[in-house]
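Asks: What follows is a predicted structure for the sequence shown.
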Amino acid sequence: MVKDVTIKAWKPVFPMEIKRLSKEVFMFIFHHEVDLHKFYMKRPWSIRGGHLVLKRWSPDLTWQEVDFSTSSIWVQVHGLPPLWRIEENLRRLGSRVGAVLEVDLIGEPGSAWRKFIKLRVEVDIANPLSPRVFLPHPNRSDLWIGLKYEKIADLCYRCGIIGHDQKNCFAEVFKLNYQSGKRFKAAGPWLRVENKDIPKEIAATSLTSNPASSSNPSCQ
């Protein structure tokens, strides 16, 4: 099944071998660097809802020593003010999620109204995915900077961890504190790039504390 799914999805130009090393660990052998680089750089991948963690295997290690506790994921950063969109600030923000590997400033240089910025982050997949960073905003409510994760398959909306859904989860509900000390459910559809929602508690707070002005629609 793993072989059929990966070959169909990746369509390698050169032959690719797949060997099963354990119940959940597979070795992919590429016969050309071009194929390896293409599939590795487009990670993460999923196989029938399961999150596939791809790691390059160094010959000086046994496969049991390969660290599969982290995964490289593209994280979209939404709602960041234009003045904050410099690499130093973005790396600092991304470090709240994991180790920042790459910063991709979407759009043409100087474009202040990009919809989002992308960071490739090495995420600890044993921990819940963070939905946000609160950015201090002098004399105003802290800004909700939404984080959305690309190409994630099974994600639990109860505990916020990749690899299962909430039907099979008995962990405590993952909650975070808002600036007022109010707790809110942190994991939900808003962690996915195809969803534009934010937690309802944050939405309600935004509507009551920062009402949009009809005379200045560009500030909405």
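Replies: Now that the structure is in, tell me what you want to look at. Please read all numbers here as calculations on a predicted model, not as lab measurements.
Asks: hey, let's count contacts and neighbours off CA atoms from now on
Replies: OK.
Asks: How many residues are close by the residue nearest to Leu135 when sequence neighbours are not counted?
Replies: Once flanking residues are discounted, Leu135 sits nearest to Leu143: 4.9 Å by CA to CA, 6 or more residues apart in numbering. For Leu143, the neighbour count with other CA atoms under 10 Å is 17.
Asks: next one: Ser58
Replies: Ser58: 10 surrounding residues under other CA under 10 Å.
Asks: Equivalent analysis for Leu21, please.
Replies: When neighbours are defined as other CA under 10 Å, Leu21 has 11 of them.
Asks: which ones are touching the closest residue in space to it that isn't next to it in sequence?
Replies: Counting by CA to CA, 6+ apart, Leu21 lies nearest to Met27, which is 6.8 Å off, once chain neighbours are set aside. Contacts for Met27 were tallied using CA atoms under 8 Å, 6 or more residues apart in numbering; they are 17-21.
Asks: next, the one to line up against it:
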Amino acid sequence: MEELENRFGMNLQLFDKEWQGVVIEEDGIANMMMGSQFTLVARVLTTRAIHRDVFVGAFKSLWKGIDEVSIKEIDDSLFLVRFTNQRDMHRVLDMELWTFRDSLVLLAKVWTSIDARSINLTLGTFWVQLHGIPPLTMTAAVAQKIGSLVGRVIEVDQTGDEDCLGHFLRVHIRIDVSQALMRGAFVAFLEKGSRWVDL
């Protein structure tokens, strides 16, 4: 009431309908924010204002696959992305890392019973290079073990069943971007001793 008196003056008198108002049930608004079968939530990590129409226009053309994609802004820098099929949704997830105007775009699946605004988006998918590994120890198992220090390993870049010989190993990793990035780590090799591996 104090807020209304500040807006309309101290002698404010409300009509019966104004006092009564209306009650909005949770299920009346919850469905809009719930994920459908093929839904992602996207957050642009930036402190700058995001022009909704520019973001939607750019990513509708980038993320359109077999069918159209629907992108709606649901909060500041937060968008609900709905696909009509699983293939299009997985294509967008497989092609991560996405950026918008030099800012990282984080993606996460939204399940049908989850409110998209409640998802904590801190994970991004990156290809990480591992430098300084002795040549004869450059295997997928070594890449997997070292990569797990950084985050959840999705895949190791290798050709068929061959080892990963080359100048460095490449690992696709899901990383918590709210944490400081690792520069490297000491890795103990049984016959080679402990070495610093650059990430």
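Replies: Nice, I can see it. Every value quoted in this text rests on a predicted model; they were computed, and no experiment measured them.
Asks: before we move on, the earlier item: helix, strand or coil: sort out the residue nearest to Leu21 of the first structure for me.
Replies: strand (DSSP: H, G, I helix; E, B strand; the rest coil).
Asks: Quick check: the counterpart of it in the second structure vs Val44 of the second structure, distance?
Replies: In the second structure, the residue paired with Met27 of the first structure according to TM-score structural alignment is Leu80. Per CA to CA, to the nearest Å, Leu80 of the second structure is found 12 Å from Val44 of the second structure.
Asks: next one: Leu199 of the second structure
Replies: Using CA to CA, Leu199 of the second structure is found at 25 Å from Val44 of the second structure.
Asks: Looking at those two, which one has more neighbours?
Replies: In terms of neighbours (other CA under 10 Å), Val44 is the more surrounded of Leu199 of the second structure and Val44; the figures are 24 against 19.
Asks: picking up where we left off before, contacts only, for the residue nearest to Leu135 of the first structure.
Replies: Leu143 of the first structure neighbours (CA under 8 Å, 6+ apart): 134-137.
Asks: Buried members of those residues into ChimeraX, please.
Replies: A single ChimeraX command is used to select the members of these judged buried by 16 or more other CA atoms under 10 Å:
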select :135
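Asks: Secondary structure added to the contacts of Leu143 of the first structure, as a markdown table?
Replies: Output for those, formatted as a markdown table (three-state DSSP):
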| residue | secondary structure |
| --- | --- |
| Phe134 | strand |
| Leu135 | strand |
| Pro136 | coil |
| His137 | coil |
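Asks: Same list, the contacts of Leu143 of the first structure, but as TSV with distance to Met1 of the first structure please.
Replies: TSV is the format used below for these (distance: CA to CA, whole Å):
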residue	distance to Met1 of the first structure
Phe134	42
Leu135	45
Pro136	48
His137	50
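Asks: What's the match for Trp144 of the first structure in the second structure?
Replies: Aligned against the second structure by TM-score structural alignment, Trp144 of the first structure finds its counterpart in Trp196.
Asks: Give me the most central residue, the first structure.
Replies: When the first structure is reduced to its mean C-alpha position, the nearest residue by CA atoms, centre = their mean turns out to be Tyr149, at 2.8 Å.
Asks: Map Val156 of the second structure across to the first structure for me.
Replies: By TM-score structural alignment, Val156 of the second structure lines up with Val103 in the first structure.
Asks: Its match falls within a strand, correct?
Replies: Yes - assessed by three-state DSSP, Val103 of the first structure belongs to a strand.
Asks: Val69 of the second structure matches what in the first structure?
Replies: Matched by TM-score structural alignment, Val69 of the second structure corresponds to Met16 in the first structure.
Asks: Show me the strands in the second structure, by range?
Replies: Along the second structure, counting by DSSP state E, strands occupy 39-44, 69-75, 78-83, 98-100, 103-109, 123-130, 152-156, 169-176, 184-189, 193-198.
Asks: Mind checking those strands for the one nearest to Trp19 of the second structure?
Replies: Set against Trp19 of the second structure and scored by CA to CA, these come closest in strand 69-75, at 29.8 Å.
Asks: Which residue, neighbours along the chain excluded, lies closest to the match of Trp144 of the first structure?
Replies: Distances taken as CA to CA, 6+ apart place Phe186 nearest to Trp196 of the second structure, at 4.4 Å, with adjacent residues excluded.
Asks: Now which residue in the first structure aligns to the one you found?
Replies: Under the alignment (TM-score structural alignment), Phe186 of the second structure maps onto Phe134.
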